[in-house]
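Q: need a structure here:
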Amino acid sequence: MAENIGSEYRSDCFEFQMDGITVTTLKKVDGLAIEVETATVITTDGKGKNVTQTFAGAQKPPIVTLTRGMAKPDALTEWLKKSTTGPADKEKKNVSITYKTADGKDKLQWDLKGAWVSSYRPGSLDVSSGQPLDETFTIACDEATIK
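A: Next up is the predicted model:
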């Protein structure tokens, strides 16, 4: 195992919560990001020289992918069903993904506001593999913040 230099976080220590309740243990989370749109404006100054300026725009909400071992139906599964069979706007929830230290203490939390399940993909079925089946949920949101 590689030495953990410069970081008190581990990639395997995190928790997923929906409306403040821990709903599942996940294998993998991808896509957490904070990105701000940029606009570039080129003008000409009084001497005829081009001047380039870059301005910050709106935040682009992340598209987050959650992967877990396929499980019995739970709150996440029910949220998937409701998000994909009716108006997704009615099923928006606040979710959080919390990074934990190696000793299990909460350290950094991503809050996804107005989140909903935009897609679901079960793992591939393969009789020759004998491997456990995973499932992947894609979560879209209105806003992301880090605490």
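Q: going forward, measure contacts between C-alpha atoms and count neighbours the same way
A: Fine.
Q: the nearest residue to Thr24 once chain neighbours are set aside and Gly57, how far apart?
A: Counting by C-alpha to C-alpha, 6 or more residues apart in numbering, Thr24 lies nearest to Phe16, which is 6.4 Å off, once chain neighbours are set aside. As judged by C-alpha to C-alpha, to the nearest Å, Phe16 and Gly57 stand 29 Å apart.
Q: ok, the most centrally placed residue in the chain - contacts?
A: Central residue of the chain (C-alpha atoms, centre = their mean): Val64, 3.0 Å from the mean position. For Val64, the residues meeting the contact criterion (C-alpha atoms under 8 Å, 6 or more residues apart in numbering) are 29-32, 138-140.
Q: could you also give me the structure for this second sequence? I'd like to compare it with the first:
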Amino acid sequence: MFAIELGQMRLETLQSVSGLADGHTQSGQITITRGMDKSNELTEWIKESRVNHNNGGARNVSICRLDAANTVAQRFNLRNAWASSWSASDEAIETVQIDFDEMVIE
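A: The predicted structure is shown next:
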């Protein structure tokens, strides 16, 4: 299970994440799949960063791998991240591609 954080605030759990690297990455992209527990703050960041990623919309984002107790087992910190694409297969499922300048793994 994965969760996404903006700053130090956990916003929601994710149905899936693809594109995470095993080591430090200078730049790249990941894809997240959002389920039913969508947060308004993440939705607003997705909208804002798609339009204004060069003008303050990009932020530091963390993807957290959670263990069975729902605590962080591993954190993937994405520096200067923005949502580059968004799609929805239905009202419940959304797919978001997030581009970033650097990935640091804790």
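Q: re earlier: between Phe16 and Gly57 of the first structure, which is the more surrounded one?
A: Phe16 (20 against 11; other C-alpha atoms under 10 Å).
Q: for that one, what is the corresponding residue in the second structure?
A: Alignment of Phe16 of the first structure against the second structure is given by TM-score structural alignment, with Ile4 as its counterpart.
Q: distance-wise, check its match relative to Glu102 of the second structure.
A: When C-alpha to C-alpha is applied, the distance between Ile4 of the second structure and Glu102 of the second structure equals 16 Å.
Q: residue range for the longest strand seen in the second structure in the first structure?
A: Of all the segments assigned as strand in the second structure under DSSP state E, the longest by residue count is strand 72-88. Residue correspondence for strand 72-88 of the second structure in the first structure, counting by TM-score structural alignment: residues 106-122.
Q: mean deviation, that stretch versus the second structure?
A: For stretch 106-122 of the first structure, the mean distance from the matching residues in the second structure following superposition reads 0.8 Å, by mean C-alpha distance after the TM-score superposition for the first structure.
Q: residues of that stretch that come out buried?
A: By neighbour count, and taking 16 or more other C-alpha atoms under 10 Å as the criterion, the buried residues in stretch 106-122 of the first structure are 109-118, 120.
Q: same question for stretch 6-17 of the second structure.
A: Buried positions in stretch 6-17 of the second structure, judged by neighbour count with 16+ other C-alpha under 10 Å: 6, 10-15, 17.
Q: quick revisit: distance of the equivalent of the residue nearest to the centre of the first structure over in the second structure from Ala68 of the second structure?
A: The alignment partner of Val64 of the first structure in the second structure, by TM-score structural alignment, is Ile30. Distance, Ile30 of the second structure to Ala68 of the second structure, by C-alpha to C-alpha: 23 Å.
Q: list the contacts of the match of strand 72-88 of the second structure.
A: For stretch 106-122 of the first structure, contacts defined as C-alpha under 8 Å, 6+ apart pick out 70, 79-80, 83-84, 88-89, 91-101, 133-147.
Q: of these, buried ones?
A: For these, a burial check counting by 16+ other C-alpha under 10 Å picks out 79-80, 83, 88, 91-101, 134-144.
Q: which ones among these map onto helices?
A: Residues of these located in helices (DSSP state H): 79-80, 83.
Q: contacting residues for Leu80 of the first structure?
A: Leu80 of the first structure makes contacts with 116-117, 120, as judged by C-alpha under 8 Å, 6+ apart.
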